[in-house]
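[1] One predicted model, sequence on top.
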Amino acid sequence: MTALPVIVGMGGINAAGRTSFHQGYRRIVLDSLDAKARQETFLGLATLMNLVTLTEGVLKDADGNSIAESDIEAKFGEQILAGTLIRKIEKNHFDVDATPWQQKMTLTASDEQQIVFETRRRDLPTPVPSAWQVEELSDKKVKVTITADLDIKHDSTRDNPIKAAGQLPTGFEPSAMYNSRYQPRGLQATIFAATDAIRSTGLPWQQVMNSVEPDQIGTYSASVAGQVDDEGFGGLIRARQQGDRVSTKQLALGLNTMSTDFINAYVTGNVGTTFTTSGACATFLYNLRAAVNDIQAGRTRVAIVASVECAITPEIVEGFGNMSALANEEGLKRLDNSDVVDHRRTSRPFGENCGFTIGEGAQVAILMDDALALELGADVLGSVADVFVNADGIKKSITAPG
């Protein structure tokens, strides 16, 4: 008989908060919750955003003062609402009103004079341009005389037309929860998400591992963009252009397979199947399908399925923006016939829109075959009989889909 893959746990983090036990969903439908569920949701978000901490069984705010659970909404409610869901991109990502860039400039000597400056010999370009005359000075300095125009790049800023995104809750710092060792944000979120999902099952992970053969556990995960912040590919590609050095970690940690490897190495200790496949719009579904196929074939009995994207960087935002894929300020103003943009209403996937809204998050589902789930007494959240992902056929342009 073919095994039925069942979902026994879910976890993760996105702009709405924590995934396990429907906490993120509760934030989305907050106004429809009863008083008890609403209070629990504010408590969960306040804790996640480091607005309150639980110390020796007592809730305390950042100043160390005790606070009752029933008072959290009154004290922090507006701050929690403003710091979750889609909102203006916060400066811990980058400044959308003054995004750094290198502006080109051509310098021409005035009144037919030469361009003259002094610098350290070690700072001269290699090779020295033929139009440069270099004169030795004291203290390893040189005087440079240029008889032609000089092209330079200088630090500048630009007003980014795309200003909103679905960001992780303000104040949430996954790096503070373990020894992150300067790891990219996406991989930090992966560790949180995988731990959240596994613990949501209510089963000790060692008990799960002891119930199956080592090669019957699999991890199926990817991030289509990879890790593109400074600690990953972003820093790797920009380093030399900015006069910095490439670190020993940036290449390895930038790979889109790293979410799979991090779950194995930091959370599960998996020595079984490792699988990574990615797609522009369906990375989670591709990995889910591989897990379902392996469970149905009997190759895998426990599967950790994940997808991670934390790519709110100037380069990724500009890339999508130049494809006319992201909703920008001018487009939103035209839609609303207004001079003011409501960043909360940037995402309108089923109505009149001018593009989608980029977001970040890490999501993990724990799957088992039905026999193992019953044997362990797991709480079954649902089943996955099959996964259907299809291509789009012939189209005129990949970069500008209709």
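    Nice, I can see it. Being a predicted model, the structure only gives us computed values, none of them experimental.

[2] going forward, measure contacts between C-alpha atoms and count neighbours the same way
    Will do.

[3] what's the helix or strand for Ala225?
    Following DSSP states H and E, there is no helix or strand that holds Ala225.

[4] Please compare the first structure with the one that follows:
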Amino acid sequence: MTRPAIAVTGLGLVTAAGIGVTANREVIWSGTPTARRDPKLAGLPVDISCTVPGFDPARHVGRRSELSHDRFVQLALTAAAEAITDAGLDPSTWDGARVGVVIGCGLGGVSTWERQHHQLLGSGPETVSALLIPMLVPNMVAGHLAIRFGATGPNFVTATACASGATAIGSAMSLLRDDLCDIVLTGGAEAGVSPLIVTGFARMGALSGRLDDPAAASRPFDVDRDGFVVGEGSGILVLEREADARARGATVRARVAGYGSSADAHHMTAPDPTGAGATRALSAALADAGLGTADVDHVNAHGTSTPLNDVTEARMLRRMLGDRPSVTSVKGVVGHSLGAAGAIEAAVTALTVQQASVPPTANLDSLDPEIELDVVAKTARAQPVGVAVSNSFGFGGQNAVLVFTA
């Protein structure tokens, strides 16, 4: 049986590049880095981050939002509202039982956890919020989207570390292919810029130490990269079967054609240096799309700006795809938003396909000689993109790859 084509009909983005797709397109395609000193992290060994500018929960979500939502939920609600509007959908008229929600999140409400723990230690248990648990558990991001938009179909959160958002989108595809839903709100959300989380990454040696020049700290594939910059954000995609989208006159931004996943089974935090797991995920995604390696025009790389990850990913891509596809990493602009990264990058990949334009990798001044790829740097590149791959990899050896087509 022929499987239905899955269309991206709506996009919503909230990142360090701005609130909304328009703001993100402008900053990401200009290659303007967003990392800066963060007052919330003052006094820590690493005090730089990529946070959403000008985000006001009362204005963007609702006046009582701060009483009931952790920041990761607030970001997702904002991105989802934009995505639904972009898709031309009205939640008041849809059949909620046929609308699913699948969101990726790696951490959950860490800010709530930290804040309420301080309350417990400093002022006693009677001052801890009664909403502590529903504000911090990761599944509440999907729950709140369902509540806000009346989506009563399948509802769950995927947690595959920094691959979470991509895993969610792959899972959403299956719901549509299997006719369990007609519409799925999918993507990722994370708000992990907290003192404890940043300290944890710093203790691992995963973060850039370029504190004297924060804007230049995140530099994927550059020979002088020394770690990533923690970011936050949300990327939400509205997915539908293409035939349904066409029937209602919706604009199709791109198609999600394939998904593949695998496990390295190698190490808690380091990628398998052979790239075997990532290779399996890419091969599976292309097979799922009915495509071959020679069909790939562009890769939105995981590209974290860490010494080990970038070389491992680059070697895998060179071995699998050669140097023909253009390659970029948006983490030079928006940092690494952890569980939301795969979803944000999926949205950017859909825009790349739609616009026939590849955004540059920020801060790439000197390509690491071990990275033998056509990495787009300095300025955006006009390029027809018929087939694009978006890579996402995470701690625990999690690998997830999505294929987008025009």
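    Yep, it's here. As the structure is a prediction and not an experimental result, all values here were calculated from the model.

[5] Next, the TM-score between them, please.
    Once superposed, chain against chain, the TM-score is 0.62 (TM-score structural alignment, normalised by the length of the first structure); 265 aligned residues with a C-alpha RMSD of 2.0 Å.

[6] where do the strands sit along the stretch 151-300 of the second structure?
    Remark: strands assigned in the stretch 151-300 of the second structure by DSSP state E, counting those that start in this stretch are 155-158, 183-191, 232-241, 254-263, 298-300.

[7] what would those strands look like in JSON lines with mean neighbour count and distance to Leu308 of the second structure?
    As requested, the strands of the stretch 151-300 of the second structure are exported to JSON lines (neighbours: other C-alpha atoms under 10 Å; distance: least, C-alpha to C-alpha, whole Å):
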{"stretch": "strand 155-158", "mean neighbour count": "22", "distance to Leu308 of the second structure": "26"}
{"stretch": "strand 183-191", "mean neighbour count": "34", "distance to Leu308 of the second structure": "24"}
{"stretch": "strand 232-241", "mean neighbour count": "31", "distance to Leu308 of the second structure": "22"}
{"stretch": "strand 254-263", "mean neighbour count": "24", "distance to Leu308 of the second structure": "17"}
{"stretch": "strand 298-300", "mean neighbour count": "26", "distance to Leu308 of the second structure": "18"}
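
[8] residue contacts, the counterpart of Tyr286 of the first structure in the second structure?
    By TM-score structural alignment, Tyr286 of the first structure lines up with Thr167 in the second structure. Contact analysis of Thr167 of the second structure by C-alpha atoms under 8 Å, 6 or more residues apart in numbering lists Gly104, Thr158, Thr160, Ser261, Ala400.

[9] now for those residues, which pair is the farthest apart?
    Among those, the pair separated by the greatest distance (C-alpha to C-alpha) is Gly104 and Ser261, at 14.4 Å.

[10] Do me a favour and get the end-to-end distance for stretch 133-143 of the second structure?
    Terminal residues of stretch 133-143 of the second structure are spaced 13 Å apart (C-alpha to C-alpha, to the nearest Å).

[11] Residue range in the first structure corresponding to that stretch, please.
    Here stretch 133-143 of the second structure aligns to the first structure at residues 251-261, judged by TM-score structural alignment.

[12] re the thing from before, quick check: which of the strands of the stretch 151-300 of the second structure is nearest to Ala247 of the second structure?
    strand 232-241 (10.1 Å).
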